[in-house]
Every structure is written in structure tokens, then in C-alpha cells.
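Colleague: need a structure here:
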Amino acid sequence: MTERLGDGGGLRGDGGAAIETGDGESDAGSRPTVTVVVVTYNSVPTVAETLASLTGQTYPSDRYEVVVVDGGSTDGTADVAADYGVEFLVEEGAGIGACRNRGIDRAESDYVAFTDSDCAVPATWLDSLVDRMATYADDERVVGVGGPNRPFPTDSAFTKLVGSFQGTAFGSGGSPQSHDIDRERLVRSVAACNVLYDAEIFERFRYDDSVNVGEDAELHFRLSEAGYRFAFDPTIAVSHHLSPSLRALWAKNRSYGTAMARIQRRHGKLVRWYSFVPTAAIGSGGAALAADLVTRRARYVPLLAALFLVASGYAALQVYRDRGTLLAALVPVVFAVQYLAYGVGFAEGLTVDDP
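Modeller: Model prediction:
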């Protein structure tokens, strides 16, 4: 049975809640302190799952705390947080970057960890992140540790299909948080839904308050430019509710594309090498169609269609090997929707100023 958080104590002694896991106070002084920050907004359908997983950690109960930073929810998110006794901070109208910074400002721990309000972490999550961080204690480049995010076991077959596709090179562009990489390595960025930072890095770097989507990519780009790296451990995975429908997949990837383009415009540099590929593919398709219409010969469009079928067929084969389901036949549709949405969003981000 999951136990709730108490109302007193904590790492700071000023109202922060300490986790009650039932494991006692063992190793009280030998483990680093951790503040886990969960950013949320209207998250009633999923946030209880997140907080339940965080209250069941194997990490010593007096060495970590959970802080929820809310962007001004209008549903019952605050009531759910109260049920779990966690500290609940409200940043009315704030974006994700600003909410993450509020959690950082609140923390006085050795490490700051983040997961999202539509995720659930394994019971050993903090233990694993802290232990992995310790193995890089002598490497000043390493400022954090992260791992992949995977669909929930209870998610729909379509959601799991999306997760498997995004675990392929074509579905993730090779990003370690999505791509199915089976070895530990140093990377330039990890997903903020599964990350632990050395808190000292926040004395010099912060999330950008004005960035709402892609805020982790923007911060991690600046860190990588300064020579810092993250340790990516594929064994430290969290469950994440991915897109449950084609409509949701379109909306999410369009917002990702827009955010990435705006970040790259701001820095004047290519943040992710693959970010322009979907837009370039759309442009190439349009040019090919125009050329074939002018010449009245089907030359370029069939060639591009054949290339797409080869790429999507390869991805479908990988998904079938992963999931063993005939739904892998839908991968070309998922592939097309994700790339079109991201490409449209990226083009919008290049041409339209921030609102």
C-alpha cells in the first residue's frame, strides 16, 4: 500500500514534506539530499499516478522531498497534491521553464530531479540516479543523469505503437531519450521528465522563463556549448503517457517543431541536426510534385514515395520486432503524421515571431 506524505519535517524544516516510505531512517546521513520537482497544469487524470510513484521510493525517507509547481490549474490538481502531502507552489500563468525555475529556487538539496505529471517512476528511481551520478564524481563535465521514457504498460495499443516507433532512429532522430540505445554513454541532452542535476549547476545556468515547450532542449544546448554533458543510462526508465491518438500526435509534434525552430532562431545555431529534416522533406515533396506536373511525367514523386516506403517499412519492421503486433502496419501512417506535424511546426517557428 502506498503511504502518504506527512505534514511536518522535510529537508529544510520550513514546511517542506518528507517522504514516508516505511523504510525508516537508515542511511540518514550518508546519502545526498534530493528535491524532486514536478511541474503540473490541470493534471488530475495523471498526477496521482506520478505522486504515488514518488512516495514509494526506496531512497531514505529523510533525504528527499517532493515539490509540485503548478502553472495555475483550474481543476482539482491542488487537491490531489494535498492528498499526498507534498508541498504545492503556484506560479499563476507561468510556462514550464518558469515553473521549473521556481522549483529550483525552492530546493536547497545536493541534487534536483525532475519528472513530469504524466509520468510514473520506478521505486528505485532516485537510488539509481544518485548511484549513477556517483560513478561520474571525478568527471567535472557531467552535471546530470537521465534515462529513457517508455509507454505505460496499461496504455492503449496505439500509444505503445507510438512509443515503439519513437524508439527507432527514424522516430527520434537519434535522441537518446527516445532512441532505443542499449548502452550507457555521455550525451548532450536528456529529457526533463527523467533527469537528476547536480544542484550546483543552477548557480550559473537556469531554464529560460520564457520557454514553454522545449525548455529542456534549450537549457541543455547552453550547457553543451559550455562543455557539459549528461550520463544517459538506458536502464533508468520512467513510464510516460504518450500520444493516445493521431490528433494528439499531430498537436504534440507540431508544438515541438515550433519550439525547436524558435530556440534555434534565438541562438542562431543548429541545436538538433535532424530538426530541419521534416520541413526539408515537405519542401522536397512539394518541389517534386510541381516538377512532375510541369513535365507531365511521374519521375520525382514516385522516387520520394519509394524512399518513404523503404524508411517507414524499416521502422515498421523494428516496431514489429519490439511489440510483435500486426499494428506495426500502421507505422507508415504514424511516421507521416509525426513528420508532417513537426515539419509544419518547424516552418511556423522559423517564420512567426513568439506570441
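
Colleague: For the rest of this, base every contact and every neighbour count on C-alpha atoms.
Modeller: Fine.

Colleague: Number of residues surrounding residue 221?
Modeller: One way to gauge burial is a neighbour count; for residue 221, by other CA atoms under 10 Å, it gives 23.

Colleague: can you map out the strands along the stretch 201-350 of the chain?
Modeller: With DSSP state E, counting those that start in this stretch, the ranges of strands along the stretch 201-350 of the chain come out as 229-232, 238-240.

Colleague: Sequence B follows; please return its structure for comparison with A:
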Amino acid sequence: MHRQSGGNERGKGRSPQLSVILCTYNRCNLVLSALASLRRQTLARHLYEVIVVDNGSQDGTPAVLQRYLQARTPDERDWQVRCLIERRNGLAYARNTALEVARGEIAVFLDDDALASPRFLEHLLQTYAETGADAVGGRVELYWEAPRPYWLTDELLPVLGYFAPASERLQLKAPQSLSSSNFSVKVAALRAVGGFSPLLDKRLAVPTRLGVEDLCRRLHAAGYALWYEPRALVAHRAHAARLCRTFFIGHAYWQGRSEVLMELSAALAQRAEERNACLSWRALLSDLQRLGRLCLVEQPQLLITRGTSAQRLHLTMESVRCWGRFQQRLSLLWRPLPQEGSLAVLLVMAPQCDAATLLLAQALRREGLACQVERASLSLTWLWRHRSLDGQACGVVQLQRPGAWCLPLRRGLNLLLRLWLARRLGLPLVVADSGGWWHGARGFRPLLRRWLESLLLHQANAILVPTQRIEDCYYERSLRERAHGLPLAGFRGYYAVPLPRAEAYRRLGIPASVPYVYLCFADQHSEEETLTLCESFRRLWEKLMPVPGDVSQGPHLLLVGVPPDRPRAARLWQVAARMPMLHLFLRPPLDDEIPLYLGAADALVLPQRSHLRAGNVELALLALSYGRAVVAPALPNFADLPASQAVVFYHASDEADLERALSEVRSCSAQELLRLTGAEPQLEAVTGWRDYARRLVKLYERFRW
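Modeller: Okay, here's the model as predicted:
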């Protein structure tokens, strides 16, 4: 929160080009000197405003500033000055507060102990006009308050704020940055890259100091142009208290800690592997090895060779910098990084590629969450880094359809051990239960999958189901109380457009005269369910076939993949040998083959047994997303499908009713299907999963405390 004071009446209606921002803390005398230097600018006063932000000073700075502004002479009344108060301690908070009220197109940032040259603002504005820059930094000279020590070499002057990379104007390339004491940025560009990071700018007890370097990194990455103008000159005070070796050694320590935080800030926007590399035990050991070499090898060598005092100071500063890096990495590994935004999310999916999980991860990242995806495993580094502290959750583990995971015994036990560790670390567990073939299959392997799924459901803090009919999904009251109905989104735009029918028929070996094609992904059904479909289809085909023996005049059935409970598919082979209108493709479909099968199909069939949670809703959404009809069981998971007019329901495990649904679905015309499904925003991959992610984020926020 902040309040405003000061200002002028005559300049309220004007829009200045520059907003000069001064942030101060317990330096009332110094900030008055900085204001005096801005008052003497040659630039016309209606072209710039000054915003002073007091960051919770205890020396009466707001009252002193108020008296200073009230004592202005009549000819200074058109000088536009405002005073704000930002009580959250931190330079980034103060600067972001000033940005909220800045009226200028360009924000100019000065330290409160800097003195601007008379033509400072004039040269800045001229550089913007002549170069088209998005950010401009000026030269910083030192104003010595005490004699320069003999050991203070030119290489150490930047520690005191000195900045002069060139004698002429030049464009800065990555990773070059501007001086934190004298820089300016267009407000639109600054807001586009997210403003200042409280993590990297100095605070009262944590004097990290790489906030401007991180800002320049983001500006470079976004393609903005950064320029240096040596004529835009300010003088930065070299305080007498800082002209001692202990100040330089302390600066080196916090420089090391700031570097690690900046590396992490840059890695958070990258892939999970890069984030793990930044915060890993290997990186920690690398810093420790560097520190050991400096202390055990290079320092004894310097003592033996009797190096100069400047050389000893440089080596000490480098050693302390490495120690700061080591401590910061160790701290981040020991305690989770404070998050300004939402929780971090670990999505755990089956070893096979899962398009729904990948789309959800993308949507969560677009909503600002740090989302990482693992395949049937939990990263120990992630669990430790996002563990709960002081009762506050820093991360959420979400398991996507755990019944679909086919894991060897050793890997399964390892997964259960890590899930136990996640619960011990206070991480909430969310299980997405959208059904699968294992609910209707017999045998030991499906039984193990059901046992694992049931175990995780009973341990979960929340259960996600794709329907609002939660009371129909679970018999147990404890599961119903933790279940949340979140209908899934579609896939339109994720896969390529289905192939033209003639091309798909040719590539799949289907006669061109075939009037209708049913599609079933057998790798998502049990063998018994697949055989039930084949039998219902055979009876329908015999009724509809106009000419006995001519298979090209009746409907055909595409079976893609093999049932997971019977990988050899011996019975399926026997059935296919007796049914020439059945096309069997044993290889599971790849992402680039989905358009081929959907291009040939008129309807997708989902044969299911009568289990409450049976049925893969994602397959139905895939077909609807691309304008194909769906034959689905009348089970709770399918109750909230979009474009329900394109879905024909049947009673699960009833072969006669499945035959009826196969016959009825043929009455849906292709044009009508495209019209019905095209009007459903839920079927769009981007907007549909965006809305799903936003509802999910609201659920995650319940776990923060």
C-alpha cells in the first residue's frame, strides 16, 4: 500500500515523457541532494516528473520531503514531484510501486545517493529519439567523500558504482547490462517483461544486488534494444564507510549469493532439466571444489610468492564469492524457494506419452505455475525443494490415471516409497481418475492395477473425476467427499487435421466403396470388451450387408492396437481371420497416425463393461474434437461430454444394445457432426485446457495452508 503527497496543481493535466524514480530508505539528506540535482535539469519541466518512494524509513524522510516540497519558490511550482510510501521493504517493491503511478512513457531510475548532471535528462531523451532504444543507461562517475585508498585498483571501482563501458554511444548486446544507479526503460517494455523481481533486488536484511542484471537479461531475451549513452552522466557517492576491505569482501559474498538466485530465475522459465541442473548436488559440489582450490592451492601460492595487497584482496573476494554461491545453493536445496505466485506442480503420467497430461502442463505454465512432468516417477530433488514449511504447501503432486501405469515390481515399490516420502514432506496428493480398461478386465495384472489405483485414491487429498455425477462414481463416502468434478477438455488443434477419406482409405487398404467405418482403439480396452464389439459388429454387418459375400458394400471396423491384458491377441487374430470386413492394426497408434485413423473413421466405438468408473473419456473427446460420432456406454464418466447430440449411448455389457447403438449412430451426418462439435469451446485444445487449468488452480490454492 502507498499514499501520495506533494505534487503540483499546474502540471496535473500534462503527460510527461519521463518519470524519474528515486527510491530511498533512511537517507533523507542524500535524497534531498538528488532532488536538487534533478531540479537543475536543462530539460523543460513539463517533459518530466519526479516520483520519490520512501521504503519505510525510520528517520522522518516523508516529513522532510513534504517540507522540502512546500518550500519551493513560485517559479518552481510547475516542477512535477510526487512522494509515495511503500511499507514492504525491498527496492523492487518500491520501484514497482512507482511504476503503477508513473505517467511518463519512459521510467528513469536513480539511486538516492546519486547526483545527476544538468543535461542528464536531455541527453537521455535525445538518445531515445535518435536510436529508437527501449532502454538507455548512462555513465556513472564516483564522487569521493574520502581519499581513495592505495589498494583500491580500477578493477574494483564497479563495486562502488562506477560504470563506463565505452567512451561513445553503443548498443549493448547480451549479456551486457546497465548500471543499477543510472538506467532508464520504456514503461511498456518494463511491464511486458514482468517488472522488477523482489528476489534479486536488495532488501533490509538481504542485500542481493542483481535485479537490474536480471531485468536486462529478460529485456535482451524479449528482443528489446539496450543502449549506453556516456553523456547521460551521474555522480555516485563513494561513501567513506565503504572505503575499507571489509565492505568489498561483504559485497563479494552477496554477489555470489545473488548469482545463484539469478541463475535460478533464468532457469525457471526453461525446461525442468535446466531447473534441476541449477539446483542440484552436482552444482553444489562444483562450487565446493572451486572454493577448495582457492583456499588450499591458490592462497598458499600467493603467500609463498608474496603477492601484493591488491592481489590478496582479489583472491579473498573470489573465495568469499564462491562461499556465498555454495551457501545459497545449499540454502535452496534445504529450504524451498519463496514463491511470489502459485504453487509448483509435479504431474506424474504413465510411461507412454499422454497428450492430455502434456496439454494440461502447458496450460498450467501459461497460468504462471511452475509445472514439471515425470513419467511414472517422482523426482527426489523436486520433492525436497517443494516440501511444506511452517504448514504452508509449496508444491502439489498430481497423479494422472495411475491405473494406466504398467510398472515392474521393483519400480513400483520405488514409486510407492517416493509417494510415502512426498506425504511425509507435507506435499498434497491429487489423483486424476478418468477410468480405463483395467476396471473391466480379469486376471492378475488388471487386479494389481486396480489395487494400486485404489491405494492411491485412499491416500489422495483430492480426486479429480471427469463428471459432476460424483455420487455415482464411488461407493465409499470418504472417496466421494474428496472427489471434485472437472470435465476434461478436447484436443482440437493439438493433432493434425484428419486426412481426406479417400487418402485414408487407400493407406489403410479399405475399399473406396465402403459406406461407413467404425474405429476402436483396442489398446485402450480389454480383450473381452474388444471381442464383444466384434461380435456385435458381425451381427449388425450381416443385417446390413445388401449383397452376401461382397464386403465392400457394408460397414467396416478398424481395430488399432492390441488389448493390454492379452498382448499376444490370439483370439483376436482368429476373429479377424473369419471377418474380412475387420481391419486389424496391432501397433499402438502414434501421434502422427491419429489423423490417418480419424480420417477413415465415421464413428469411434468404446466397448465397456458395466463398472462405475470404466471408460476412457479422453478417447471420446478426441473423436468429438474432430467431428466424429461416438458410441459410448451410459456410465457416469461420460455423462458430461460436450456435443452430446453426437454421442449414442448404450447399456454397458449388453451386446444387443451395443448393436443397436452401432446401427443408430449411422444416422448422424458428417455435416451435422461438424456443426455440433465445432461450436463447443471445450473441445479446443488451447482454450479448453486453459479453462480446465484455471479451475484446477483454484483447487490447488486450497492446499496452500
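
Colleague: for the strands of the stretch 201-350 of structure 1, which one ends up most surrounded?
Modeller: With neighbours defined as mean count of other CA atoms under 10 Å, these peak in mean count at strand 229-232, which reaches a mean of 26.

Colleague: tell me, that strand lands on which residues of structure 2?
Modeller: Following TM-score structural alignment, the partner segment of strand 229-232 of structure 1 in structure 2 covers residues 225-228.

Colleague: With stretch 101-108 of structure 1 instead?
Modeller: Matched against structure 2 by TM-score structural alignment, stretch 101-108 of structure 1 falls on residues 96-103.

Colleague: Next: stretch 52-60 of structure 1.
Modeller: Mapped onto structure 2 using TM-score structural alignment, stretch 52-60 of structure 1 spans residues 36-44.

Colleague: Show me how far the matching stretch is from its chain's centre.
Modeller: Distance of stretch 36-44 of structure 2 from the chain centroid (CA atoms, centre = their mean, to the nearest Å) equals 44 Å.

Colleague: And stretch 78-98 of structure 1, by the same measure?
Modeller: Stretch 78-98 of structure 1 has its average C-alpha position 19 Å from the chain's average C-alpha position, going by CA atoms, centre = their mean.

Colleague: again, but for stretch 35-52 of structure 1
Modeller: When distances are taken as CA atoms, centre = their mean, stretch 35-52 of structure 1 is centred 14 Å away from the chain's centroid.

Colleague: Show me what counts as buried in that stretch.
Modeller: Within stretch 35-52 of structure 1, the residues scored as buried using 16 or more other CA atoms under 10 Å are 35-44, 46-48, 50-52.

Colleague: residue in structure 2 matching residue 143 of structure 1?
Modeller: Under the alignment defined by TM-score structural alignment, residue 143 of structure 1 is paired with residue 134 of structure 2.

Colleague: Contacts only, for that match.
Modeller: With contacts defined as CA atoms under 8 Å, 6 or more residues apart in numbering, the neighbours of residue 134 of structure 2 are 128, 185, 186, 189, 224, 225, 226.

Colleague: 6 Å - rerun?
Modeller: By CA atoms under 6 Å, 6 or more residues apart in numbering, residue 134 of structure 2 lies in contact with 185, 186, 224, 225.

Colleague: Quick check: the last one touching residue 132?
Modeller: Same thing as residue 225 of structure 2. No: the pair residue 225 of structure 2 and residue 132 fails to qualify as a contact (CA atoms under 6 Å) at a distance of 8.0 Å.

Colleague: mind listing the strands for the stretch 451-600 of structure 2?
Modeller: Read by DSSP E, counting those that start in this stretch, the stretch 451-600 of structure 2 holds these strands, from start to end of the chain: 462-465, 483-485, 517-521, 556-560, 582-585.

Colleague: What residues sit buried inside the last one?
Modeller: Neighbour counts over strand 582-585 of structure 2 (16+ other CA under 10 Å) mark 582, 583, 584 as buried.

Colleague: The first one - nearest residue in space that isn't next to it in sequence?
Modeller: What it means is residue 582 of structure 2. If the residues on either side of it in the chain are set aside, residue 582 of structure 2 comes closest to residue 557, at 4.9 Å by CA to CA, 6 or more residues apart in numbering.

Colleague: mind listing what that neighbour touches?
Modeller: Counting by CA under 6 Å, 6+ apart, residue 557 of structure 2 touches 517, 518, 519, 582.
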